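Undergrad: have a look at this fold, sequence not included:
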C-alpha cells in the first residue's frame, strides 16, 4: 500500500456507507467541509434539502469480523481527533467500516463526548503513527481521539434504524 491508497481508504469507506444508506431511502449528500476546516463525511438531509445531521465514517484497517473484539492493544474504537472543531457540533452517528470484511458497526454520539467517552492517547501527539509515517515518508503522530467503549458499540442494523428515525423527523 502507498500513501495515496491509504488516503483513499477513507473515501472508499464513505462511498460504501453512503451507497448503502441511499439504497435504504435516506437522503444523503457528498462529504462537505465545515466552517472549521474539518470534513463532514455524510451529511443527511430532509426532503426539502435542509441538513439534519451528519455521520462520521471511519475506515478500519485489517480484517475485523466482530466489532465487540478489539484488536490487541486497543483501548476502544477511536473516533476522531479531540482538537478538531467538529466536536463542537458532533455528528449523530459514527460508523466504522472494515474494508476487508465488509463489516460495519457504529455508535451514537453523545452531545458532549468528553462526558461519556474517554480519550486516547493521554498526551497530545506523543505516539508515532507507524502506518502513516511509513507510507508517507513523513512523521505523523496519533493525536488524542475519543474512544468508544465496546459496550457502547451498536450493530449495523441498529445504526440504520437510528438514522432512519432521525431522518424521518
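TA: Done, it's in. What you see is a predicted model, and the numbers here were worked out from it, not measured in a lab.
Undergrad: C-alpha only now, for contacts and for neighbours.
TA: Fine.
Undergrad: which stretches in the protein count as helices?
TA: Under the criterion DSSP state H, the chain contains helices at 3-23, 113-116, 130-136, 156-167.
Undergrad: relative to residue 30, which of the ones you listed is closest?
TA: helix 3-23 (8.3 Å; C-alpha to C-alpha).
Undergrad: give me the neighbour count for residue 126.
TA: 13 (other C-alpha atoms under 10 Å).
Undergrad: same question but for residue 23, I mixed them up
TA: The number of residues packed near residue 23 is 9, by other C-alpha under 10 Å.
Undergrad: do the same with residue 115
TA: Neighbours of residue 115 (other C-alpha under 10 Å): 8.
Undergrad: quick check: residue 121 touching residue 127?
TA: Yes: at 7.4 Å, residue 121 counts as touching residue 127 under the criterion of C-alpha atoms under 8 Å.
Undergrad: now the longest strand along the chain: buried residues?
TA: In terms of residue count, the longest strand belonging to the chain (DSSP state E) is strand 51-60. Neighbour-count burial for strand 51-60 flags 53-60 (criterion: 16 or more other C-alpha atoms under 10 Å).
Undergrad: over to stretch 148-162?
TA: 148-149, 153-156, 159-160.
Undergrad: so the residue in the chain sticking out farthest from the centre versus residue 149, what's the distance?
TA: What lies farthest from the middle of the chain is residue 48; by C-alpha atoms, centre = their mean that is 26.1 Å. Look at residue 48 and residue 149: by C-alpha to C-alpha, to the nearest Å, they are 36 Å apart.
Undergrad: okay, pairing it with this:
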C-alpha cells in the first residue's frame, strides 16, 4: 500500500460511515475544509441545513475485536487528534474509530477541553516512529503529541448513534 492508497482507504471509511448515518435519517454531509485548513470528516446538519457539529473519523489497521481491551502496544488510549492541531479550536462532537479488518466501529464524545479529560501520548517531542506512515512513504515520520481517549471513555456504535439522534 502506498500513501495515495492509504488516503483512499480513509476516504472510503468516511464515506461508508456517512452513508450508514444517512440510512438512519441523520443529515450527514460531505467532508469540508475549514478556514484553519483542517478537515471535518462528517459535518452533521439539522433538517434545514444548519451545521450542528462534526464527527472525526479514524481508521485503524490491525484486527480489533474489543477496543476497550485491545490497543496498539504502548498506547494508553486510542489516538484521536494531534495536540497542536487547529481542529481543537473547533473540536468535533464525536470521534469514531473504524477497524477495516473487522468492520467494528467505536467512539468517544469529545469534552469541551480534551486536555482536562484525556491523556497525551507520546511525549512532547514525538519520539515514537509512526510505523504505518513511514512504511507507506519511505520516509521517517514520528507520532507527535496526540490526545488519547482512555478505555473508560470509549462508547459503542449504538451509543454513538443514540448520542447523534439526541443532538439533532
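TA: Right, received. Where do you want to start? Since we're looking at a predicted model, the values are computed, not measured.
Undergrad: list the contacts of residue 153 of structure 1.
TA: Residues in contact with residue 153 of structure 1 (C-alpha atoms under 8 Å, 6 or more residues apart in numbering) are 67-68, 105-107.
Undergrad: those residues: which two are farthest apart?
TA: 68 and 107 (12.0 Å).
Undergrad: more neighbours, the two?
TA: Using other C-alpha under 10 Å as the criterion, residue 68 of structure 1 and residue 107 rank with residue 107 on top: 23 against 17.
Undergrad: was I right to think that one contacts residue 93?
TA: Yes: using C-alpha under 8 Å, residue 107 of structure 1 is in contact with residue 93, at 5.8 Å.
Undergrad: what sits in contact with each of the two?
TA: residue 159.
Undergrad: picking up where we left off before, mind putting the contacts of residue 153 of structure 1 into TSV with distance to residue 17 of structure 1?
TA: Shown next, in TSV, are the contacts of residue 153 of structure 1 (distance: C-alpha to C-alpha, whole Å):
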residue	distance to residue 17 of structure 1
67	16
68	20
105	11
106	11
107	14
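Undergrad: right, and out of those residues, which lies closest to residue 87 of structure 1?
TA: Checking the contacts of residue 153 of structure 1 one by one against residue 87 of structure 1 (C-alpha to C-alpha), the nearest turns out to be residue 107, at 14.8 Å.
Undergrad: if we can go back for a sec, need the helices of structure 1 in JSON lines with distance to residue 73 of structure 1, can you?
TA: As requested, the helices of structure 1 are exported to JSON lines (distance: least, C-alpha to C-alpha, whole Å):
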{"stretch": "helix 3-23", "distance to residue 73 of structure 1": "21"}
{"stretch": "helix 113-116", "distance to residue 73 of structure 1": "21"}
{"stretch": "helix 130-136", "distance to residue 73 of structure 1": "14"}
{"stretch": "helix 156-167", "distance to residue 73 of structure 1": "24"}
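Undergrad: for residue 36 of structure 1, find the nearest of those.
TA: Using C-alpha to C-alpha as the measure, helix 113-116 is the one of these that comes nearest residue 36 of structure 1, at 18.1 Å.
Undergrad: what lies in contact with the closest one?
TA: With C-alpha under 8 Å, 6+ apart, helix 113-116 of structure 1 has contacts from 87, 110, 146.
Undergrad: and what of stretch 62-80 of structure 2?
TA: Here stretch 62-80 of structure 2 has contacts from 58, 95, 99-102, 104, 106, 119, 121, 146-152, 154, using C-alpha under 8 Å, 6+ apart.
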